[in-house]
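# I would like to see how this sequence folds:
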Amino acid sequence: MRLSTVILPIRRWHEGGREVWQRAEELGFHTAYTYDHLSWRVPFREGPWFGALPTLTAAASATDRMRLGTLVTSPNFRHPVTLAKELISLDDISDGRVTLGIGAGSAGGFDATALLPEGAQPWTPRERADRFAEFVPLLDRLLTEDAVTHEGRFFSAGDVRNIPGCLQRPRLPFAVAATGPRGLKLAARHGQAWVTTGDPKLFAEGTPDQSLEAIRGQVAKLGSACEEIGRDAGELGKTLLTGFTPDRPLDSLDAFVDFAGRHTELGIDEIVLHWPIAGTQFAADEKVFEQIASEGLAQLGNRG
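A predicted model of the protein is given here:
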């Protein structure tokens, strides 16, 4: 099991931002991720929100060991050609410590319509799936081939050069967020890891047991998607981004150990905790959070 965190990009770098990323490394988190949005839900919509890739670049220069990544990048406002160039640069600056969390995006989060004409409706789920199905393979090529030409329905690349490519070979890893059949097929074919937040329908009124069964079903569907293409599902990491299930793993060290243990049994091998933010849905006791970061995996190893 790996324990990671996600640090929302809400702090000015020289007013506490740098220190949070450095503290995450001191606490021993495997990876520190950040959201890749132009802005996010209320209350964050009305406050500071900085760009993901510049933030990760700064974090790469402020840390030495911890991996860094996005949870998640989407086609909502990203183009594969420009994204690939930025990722290759970030991978180089970080000395090969970058993971790209990538998903189809959603109608929420306020950046779904940021690049659309005023009054335009967000893409439908099917349109998002169509774009994602073209976005991921093209990005894969752009990160592994020196020169790429592509003319697609949504994205084009005209003799694009990406030399020297990623420091990580053959490219930096993709952690594909998906629960639907088309997204799971992309995870199976192109992912080095798979990401879930559980079943969103259970967040408000479901129970931890119901959530556990929903994730069990998602893991099984991922296994089927892998089997269809002859891939061993065990090759894929399985990441759970917490904060969107009925569970409360940050209430105490014991609560975390129980939560992590039950999900480990499903095959989850990375748990991502939101760095506490007072007055929001991610509020938590910082002392408990740090205790979990420092002792949680050791306690999990002694469980049972």
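# For the rest of this, base every contact and every neighbour count on C-alpha atoms.
Will do.
# How many residues are close by the residue lying closest to T31 once chain neighbours are set aside?
Take T31 and drop its neighbours on the chain: the residue closest to it by CA to CA, 6 or more residues apart in numbering is R67, 4.4 Å away. By the criterion of other CA atoms under 10 Å, R67 has 21 neighbours.
# what do you get for Q291?
For Q291, the neighbour count with other CA under 10 Å is 15.
# Repeat that for A214.
Burial measure for A214: 16 neighbouring residues, criterion other CA under 10 Å.
# Which residues are in contact with it?
Applying CA atoms under 8 Å, 6 or more residues apart in numbering to A214 gives the contacts G198, D199.
# Any buried residues in whichever strand or helix holds it, and which?
Assessed by DSSP states H and E, A214 sits inside helix 208-228. By neighbour count on 16 or more other CA atoms under 10 Å, the buried set for helix 208-228 is 208, 211-212, 214-216, 218-219, 221-226.
# which stretches of this structure form helices?
In the chain, the helices defined using DSSP state H lie at 18-26, 52-62, 80-93, 125-144, 181-190, 208-228, 253-264, 286-301.
# Relative to S106, which of the ones you listed is closest?
Nearest to S106, of all the helices of the chain, is helix 125-144, at 7.6 Å by CA to CA.
# Tell me the gap between that closest one and the middle of its chain.
The chain centre lies 16 Å from the centre of helix 125-144; the measure is CA atoms, centre = their mean, to the nearest Å.
# Show me what that helix is packed up against.
Where contact means 3 or more CA pairs under 8 Å, 6 or more residues apart in numbering; DSSP states H and E, helix 125-144 is packed against helix 80-93, strand 147-151, helix 181-190.
# give me that answer again for 10 Å
The contact analysis (3 or more CA pairs under 10 Å, 6 or more residues apart in numbering; DSSP states H and E) places helix 125-144 against helix 80-93, strand 98-102, strand 147-151, strand 156-161, strand 174-177, helix 181-190.
# I have a second one here; can you model it like the first so I can compare?
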Amino acid sequence: MILPERRWREARDQWVRAEEFGFDHAWTYDQLMWRWLRNDPWFGAVPTLAAAAAVTSRITLGTMVATPTYRHPVTLAKELMTLEDVAEGRFVCGLGAGAGGLDDRVVDPTERTPRQRAERFGEFVDLLDSLLRERVTTYTGTHYTVEDVPMNPGCLTAPRVPFAVAATGPRGMRLAARHAATWITAGPPGRFDALPYEETLATVKEQLSRLDEACERTGRDPATLDRLLLTGAMVGGTLDSVEAYRDAAGRFGDLGITDFVVHWPRESFPYQGSLKVLEQVAAEVLTAGGGSR
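Okay, here's the model as predicted:
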């Protein structure tokens, strides 16, 4: 996870090095601002990922996560189609319902309950799915209605750009089971004071169990859905040392996590850490073939 906080002349090196280090994918946050960095530099996710696609050749890139907060499915679909084309198919669209907060208040101060956000998110994903699959889409819903929207030439990846859906509730998990290639969790929901990763294992295990149930209820084989853990905000300590990374990736991998995401270390809070540790992880774990993706 690389925060979009540096001017491109500096950020470019992070994306290139992420590929050189051997990571399978690199993500950035798709938000207008970040809760702890509201007054600091913050750039747009889609242009950042397009630039990253142009300077890399192997690593898969992704949004973490696009939401209905300030994205409309039609304009987002056009941007995703274009971004995937620039990346020559190396792209995953991370999606989430949005949890309220600064971005919501800036763009749309309407207060929404968790249920209302979940309902809107369901339509958001359904419509986005249709737009990226079909050449022409008509859709009528409570939150979105569109008529004869063209999407030409369409996605390089068939049947469309893969989705990664962030969800911890039953509705969101069922949505992930229906539409996603990957399910995303950041650990214990609603926390922004990271717990030691050992203390979050039980929560993630319980979430994985409920995800299996959601898959079964929608008629999907649970083994066909990848499971991504985003560490750093709620799951802490995973990049304290190369030993911690290896232990955490192994223990979460044993639970069923297939993709293990850490933040590019920053010099200060949040996600403060040592770049030397990341370099050690690359040299001793990734290139040696150990650990999760």
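# for the helices of the first structure, which one ends up most surrounded?
Stretch with highest mean neighbour count among these: helix 181-190 (a mean of 21; mean count of other CA atoms under 10 Å).
# what range in the second structure does that helix sit on?
Here helix 181-190 of the first structure aligns to the second structure at residues 170-179, judged by TM-score structural alignment.
# Mind reading off the mean deviation between the matching stretch and the first structure?
Stretch 170-179 of the second structure, aligned to the first structure and superposed, deviates on average by 0.3 Å (mean CA distance after the TM-score superposition for the first structure).
# Kindly state which residue of the first structure is aligned to Y29 of the second structure.
Y29 of the second structure maps onto Y35 in the first structure, by TM-score structural alignment.
# Just list the residues touching the closest residue to its match other than its chain neighbours, thanks.
In space, and not counting its chain neighbours, Y35 of the first structure is closest to L71: 5.0 Å by CA to CA, 6+ apart. By CA atoms under 10 Å, 6 or more residues apart in numbering, the residues touching L71 of the first structure are 6-7, 32-37, 52, 99-103, 175-177, 195, 241, 272.
# Apart from its chain neighbours, what residue comes closest to L32 of the second structure?
Spatial nearest neighbour of L32 of the second structure, excluding adjacent residues (CA to CA, 6+ apart): D103 at 6.1 Å.
# For the residue mapped onto the one you found from the first structure, the count of nearby residues, please.
With TM-score structural alignment as the criterion, the equivalent of D103 of the second structure in the first structure is D111. For D111 of the first structure, the count of nearby residues is 20 (other CA under 10 Å).
# Let me see the contact set for D111 of the first structure.
D36, H37, L38, S39, W40, R41, N76, F77, G105, P122.
# swap in I184 of the second structure?
For I184 of the second structure, the contact set (CA under 10 Å, 6+ apart) comprises 64-65, 94-96, 164-168, 173, 176, 226-230, 257, 259.
# And the closest residue to it other than its chain neighbours, how far from A26 of the second structure?
In space, and not counting its chain neighbours, I184 of the second structure is closest to A166: 4.3 Å by CA to CA, 6+ apart. Distance of A166 of the second structure to A26 of the second structure, computed by CA to CA, to the nearest Å: 16 Å.
# neighbour-wise, which of those two wins?
The neighbour count for A166 of the second structure versus A26, taken as other CA under 10 Å, is higher for A166 (28 against 25).
# measure the more buried one to E284 of the second structure for me?
Here the criterion is CA to CA. By it, A166 of the second structure lies 30 Å from E284 of the second structure.
# And M173 of the second structure, by the same measure?
With CA to CA as the criterion, M173 of the second structure and E284 of the second structure are 35 Å apart.
# what's around the residue mapped onto G101 of the first structure from the second structure, how many residues?
Using TM-score structural alignment, the partner of G101 of the first structure in the second structure is G94. Number of residues near G94 of the second structure (other CA under 10 Å) recorded here: 25.
# which residues touch G94 of the second structure?
27-30, 61-67, 162-166, 180, 182-184.
# Report the central residue of the second structure.
M64 (3.1 Å; CA atoms, centre = their mean).
# Could you tell me how far the aligned residue in the first structure for it is located from V195 of the first structure?
Taking TM-score structural alignment, the alignment pairs M64 of the second structure with L71 from the first structure. Distance, L71 of the first structure to V195 of the first structure, using CA to CA: 9 Å.
# Repeat that for G206 of the first structure.
Counting by CA to CA, the gap from G206 of the first structure to V195 of the first structure is 20 Å.
# what's the answer for E26 of the first structure, then?
In this structure, E26 of the first structure and V195 of the first structure are 25 Å apart, going by CA to CA.
# Ok, S4 of the first structure next?
13 Å.
# Also P164 of the first structure?
29 Å.
# Could you do G183 of the first structure as well?
G183 of the first structure is 11 Å from V195 of the first structure, by CA to CA.
# residues shared between the contacts of the two?
In contact with both G183 of the first structure and V195: G103, V176, A177, using CA under 10 Å, 6+ apart.
# OK, contacts around A97 of the second structure?
Counting by CA under 10 Å, 6+ apart, A97 of the second structure has contacts 65-69, 114, 116-122, 124-125, 165-167, 172.
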